[in-house]
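Participant: sequence and predicted model, in that order:
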Amino acid sequence: MAEKTKLWYLQNFNLLEGMDKNSMEEFSKMTHMKESTKKDIIYFPDEPSNTIYFLKEGKIKISRITDDGRTTALDLLGPGEIFGEGALLGQDTHTNMAEAMENTVVCSISKEMFEKMLKKNPMVNRSINKFIGFRMRKIQAHVEDLVFKNAQERIEAFLKRYAKTFGKQMVDGCRVRPFLAHHEIANLTATARQTVNAVLNDLVDEGKIEYTRRYFHVKDLAWLEL
């Protein structure tokens, strides 16, 4: 992959704002860029946690595998987010799994190189620390949803987060392209596919949303903020 292309991706990464041109060029040389396709595994649990990943295009699902082999989805990441941050928190191995939900572009850098870069760029260091704190709170909120909310509430809460994270404002609402399959939403909310279908159809009947395989559109912005 051309170095110029990789540099362009990194320069457009919001978390790296504040890094001067020379530092950005140096950082670009330290990173590796890779394209993945849907269902590719970026890393598994118990693999060495020694790399930081920057998601530029696509979606990544972060999941935890329980002792009995079940997979519990913890987060859905979009462009501009980092993952593998456990390495910065002292984790020797990954405690979760990262999987591409669609075609993705990911830049990666070793923990050691990234920590050296952070020492030279305090503004970026602060941004990364804030982001990690936000990520931890986001995952905690998702876990609380799984424990305290019923299936319909979990699905609606996920759809709202999905629209806010990935949606683009339009004249008549907020739209995300493409939409997830029903079984993917079921996995992300620990519900049944049939329940997801029923909740989506109810929201359509109520005039709150519309959707196809190609997009998810929130028509009722007041519902989005409830």
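Facilitator: Thanks, I have the structure now. Numbering: from 1, shown residues only.
Participant: when you work out contacts or count neighbours from here on, use the C-alpha atoms and nothing else.
Facilitator: Fine.
Participant: residue ranges for the helices of this protein, please.
Facilitator: Taking DSSP state H as the criterion, the chain carries its helices at 3-11, 21-30, 111-120, 122-148, 151-166, 182-189, 193-205, 221-224.
Participant: Arg213 and His182 touch, don't they?
Facilitator: No. Counting by CA atoms under 8 Å, Arg213 does not reach His182; the two are 9.5 Å apart.
Participant: tell me which of those two has more neighbours.
Facilitator: Per other CA atoms under 10 Å, whichever of Arg213 and His182 has more neighbours is His182, with 17 against 11.
Participant: try this one next to it:
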Amino acid sequence: MNTYTKYWFLEGFNLFNKLGRITMMRMCEILEMDNIDKGTTIELLNDDEKSIFFLKKGTVKIIDAKNNNVKYIVKKGHIFGELSLYNEQAASEERAIALEDCIVCYIESSRMNQIMEKHKSLKNGVLKVYGLRIKKLERRLQDLLYKDSTTRIKEFITDYIKEFGEEENTRIIAKNLLSHKDIANLTNTSRQTVSNVMSSLRKDSLIDYDSQFLSIPIEHKT
């Protein structure tokens, strides 16, 4: 794929807003681009070199390679693999799996570091992404201490729909990309508890779902 196509694909990333066209074009010259099929494991390590990924299309889940538990979800317009910039050992224990057909651009972490050192706005942007991920993990630990399983599941599903969904008439609708096991991992509960809570929430008309979509009434949006 040519440099101009890559440039067009990366224009939607807030990280690059302050880089300028010339720097963006130079960056695109060293980027690789790939189409990833749903269900495919995305190799974060290639030829002994970690990569940073820019997700243009689709959704990806990041899992802990030691136990296959889901750590977090990445939506289009965001990056993943950035952990290799800050903690190589922890990064080696992560895997990425495409939850739907995806398009990604990627760059070796060493080259990304070089570009970040020259452009502080990019460095600060990536650091902010990393910081937000850490905060989400800290929040999950706090929730585990102070919230019961029903509350954790309900809040996770609501937040997921708000983040990944779109408004349609009177509801916010998101693709149902996560299994009950995934949700259990992300809320520190069991798959059976997730099934029970979701059934109860649907019975009370707080959420609705089927095999393809999840939704909440628009008035639940804050």
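Facilitator: Everything's here; your move. Fair warning: this is a prediction, and the values are worked out from it, not measured in the lab.
Participant: could you measure Arg191 of structure 2 against Leu145 of structure 2, distance?
Facilitator: Going from Arg191 of structure 2 to Leu145 of structure 2 by CA to CA, to the nearest Å gives 19 Å.
Participant: these two: which is more packed in?
Facilitator: Set side by side, Arg191 of structure 2 and Leu145 show more neighbours around Arg191, with 15 against 9, by other CA under 10 Å.
Participant: OK, contacts around the aligned partner of that one in structure 1?
Facilitator: Here Arg191 of structure 2 is matched to Arg193 in structure 1, going by TM-score structural alignment. Counting by CA atoms under 8 Å, 6 or more residues apart in numbering, Arg193 of structure 1 touches His182, His183, Ile185, Ala186.
Participant: select only the buried ones of those in PyMOL?
Facilitator: Here is the PyMOL command that selects the buried residues among the contacts of Arg193 of structure 1 (16 or more other CA atoms under 10 Å):
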select buried, resi 182+185+186
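Participant: can I get the contacts of Arg193 of structure 1 in JSON lines including distance to Lys29 of structure 1?
Facilitator: Listed next are the contacts of Arg193 of structure 1 as JSON lines, based on distance: CA to CA, whole Å:
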{"residue": "His182", "distance to Lys29 of structure 1": "40"}
{"residue": "His183", "distance to Lys29 of structure 1": "40"}
{"residue": "Ile185", "distance to Lys29 of structure 1": "37"}
{"residue": "Ala186", "distance to Lys29 of structure 1": "40"}
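Participant: if you skip the residues just before and after it, what's nearest to Val143 of structure 1?
Facilitator: Leu74 (7.4 Å; CA to CA, 6 or more residues apart in numbering).
Participant: so that neighbour makes contact with Ile60?
Facilitator: No. With contacts counted by CA under 8 Å, Leu74 of structure 1 stays clear of Ile60, the gap being 10.9 Å.
Participant: more neighbours: which of those two?
Facilitator: Ile60 (28 against 22).
Participant: give the contact list for the nearest residue to the more buried one once chain neighbours are set aside.
Facilitator: Nearest residue to Ile60 of structure 1 in three dimensions, chain neighbours excluded: Ala100, at 4.6 Å (CA to CA, 6+ apart). For Ala100 of structure 1, the contact set (CA under 8 Å, 6+ apart) comprises Ser36, Thr37, Lys38, Lys39, Asp40, Ile41, Ile42, Gly58, Lys59, Ile60, Lys61.
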